[in-house]
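Starting from these lines, generate the structure:
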Amino acid sequence: MFNLNFLNIVAGIPGLLIALVIHEYAHALIADYMGDDTPRLSGRLTFNPISHIDPIGMLMLLVAQFGWAKPVMVNPNNFRNWRKGEICVSLAGPAANLIAAFIALVIQICLMKLHLFGTTALPEVLNLIVLYNVNFAIFNMIPLPPLDGSRVLMCFLPTEWNYKLASLERYSFLILIVLMATPFFTYILIPLQRLVFGFFSMILLPFL
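Sure, this is the predicted structure:
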């Protein structure tokens, strides 16, 4: 899973930045739309990567192809509808990543059909834009605080269970490191990745 190839790391930087920025911007945009101006006031309603990068999460995304960004702070009390707001904001980031991945895949197919790749590094760059965005979406749906999956889950759990789940946040980094040292990503997340790619292929099959 770990990828320390220097050329791949360089080629993956555009995909990395796109995945991080689009994900967090989508959270901020939908939170603002749902009635909470906290992301706007904290400077997160922007495409500036510096506002969204978490150094450790970015490093993990580069070397392991799974990672995270700096969470967008929101105040659910400002949402016009608390449950709807939490769910929509939480899903906005992963959804934006999947849309970005699909668009990059379409561009890749179009350029390939037009024979415009030549000998450039563009195919690898586009490949990694697709890969990073798909992986970023899947990774963030893990139900572990502060990842998006936990926020969706909390909308349906009893209050006392929410407190127990939230208490795991202090151990999240250690838990993620342990998971990366086990077959978890291979047996759980990789099949989900293949499922997403299969869905993309099904949509694009008439155009191939």
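
Every contact and neighbour count from this point should use C-alpha atoms.
Will do.

Would you mind confirming that H27 is in contact with I87?
No. Look at H27 against I87 with C-alpha atoms under 8 Å: they stay out of range, at 10.6 Å.

More neighbours: which of the two?
A count of neighbours by other C-alpha atoms under 10 Å puts H27 above the other of H27 and I87, at 28 against 18.

Another for comparison:
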Amino acid sequence: MDFTGIFRQIIISAPAILIAIVFHELAHGWVAYKLGDNTAKLSGRLTLNPVSHIDLFGTIIMPFMLLILTNGQWVFGYAKPVPVNPYNFKNPRSGMALCAAAGPFANLVVAIFCTIIIKWILLPFMGVIPGFIFDPLVVILKATIMINIILAAFNLIPIPPLDGGRILMGVLPLKYSQLMEKIEPFGSLIVIFMIITGLTSVFVWPLVKFFFKILSLF
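From the prediction side, this is the model:
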């Protein structure tokens, strides 16, 4: 096992994961707050402080285990879900859909921002900026882009409690939305099954490619 490679990947991935999950969860809470629900604000979750969003398993244990099991080739994580009370919204269904969409949208914005930094700020000064600063900065920014894109695509899988499922529940006719509510208690098990069997790639990777096409415009 390449412990040097794993350690290097931890240094690269840790800030990328924290940036991705913090902005993802902050976006959920911020949109909820703007729509009239201050649950996230009262819970201290409208902050960029990563400590407020860290989940022991999803942010620390799982990414570390993935790095070990994949020999430093793959890492993924998640944060504590931001508490949202849809009954504080004027329209609970559409409000919840907007809150859900805010997370993946924020990840896409972060990826675009990092792309702009690389293409329009760093690359024009290649050779001017010292290599010991330029090279690791580009590597971390590229990792941040990749993790944000994957996190956005994964969360858009249309199965509750993932964001894609929440969005779908908000736009479908009420009777179909209520049917999805019945599926939600088993949603996590369905997603785990999809991950184990590789079914998530059927949805995630085409969406990842689509997002990268968007990034190529910048």
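
TM-score them against each other, please.
TM-score of the superposed chains, computed with TM-score structural alignment, normalised by the length of structure 1, equals 0.84; 200 aligned residues with a C-alpha RMSD of 2.3 Å.

Tell me, how many residues neighbour the equivalent of N85 of structure 2 over in structure 1?
Aligned counterpart of N85 of structure 2 in structure 1: N75 (TM-score structural alignment). Each residue near N75 of structure 1 was counted by other C-alpha under 10 Å, and the total is 14.

Now do the contacts for N75 of structure 1.
N75 of structure 1 makes contact with 36, 38, according to C-alpha atoms under 8 Å, 6 or more residues apart in numbering.

I'd like to know which elements the lengthiest helix in structure 2 is packed against.
Ranked by residue count, the top helix of structure 2 under DSSP state H comes out as helix 3-34. Secondary structure elements in contact with helix 3-34 of structure 2, counted by 3 or more C-alpha pairs under 8 Å, 6 or more residues apart in numbering; DSSP states H and E, are helix 39-42, helix 62-69, helix 92-116, helix 131-155.

so how far does the third one sit from its counterpart in structure 1?
In the superposition with structure 1, the aligned residues lie an average of 1.2 Å away from helix 92-116 of structure 2, counting by mean C-alpha distance after the TM-score superposition for structure 1.

quick one: buried residues of that helix?
Counting neighbours by 16 or more other C-alpha atoms under 10 Å, one finds that the buried residues in helix 92-116 of structure 2 are 93-112, 114-115.

same question, the second one
Residues of helix 62-69 of structure 2 classed as buried by neighbour count (16+ other C-alpha under 10 Å): 62-68.

same deal with the shortest one?
Of the residues in helix 39-42 of structure 2, those with enough neighbours to count as buried (16+ other C-alpha under 10 Å) are 39-41.

Quick check: of these, which lies closest to L162 of structure 2?
Checking those against L162 of structure 2 with C-alpha to C-alpha, the nearest one is A40 at 18.0 Å.

How about the contacts made by the nearest residue to H28 of structure 2 once chain neighbours are set aside?
Counting by C-alpha to C-alpha, 6 or more residues apart in numbering, H28 of structure 2 lies nearest to C99, which is 5.0 Å off, once chain neighbours are set aside. C99 of structure 2 is in contact with 27-29, 31-32, counting by C-alpha under 8 Å, 6+ apart.
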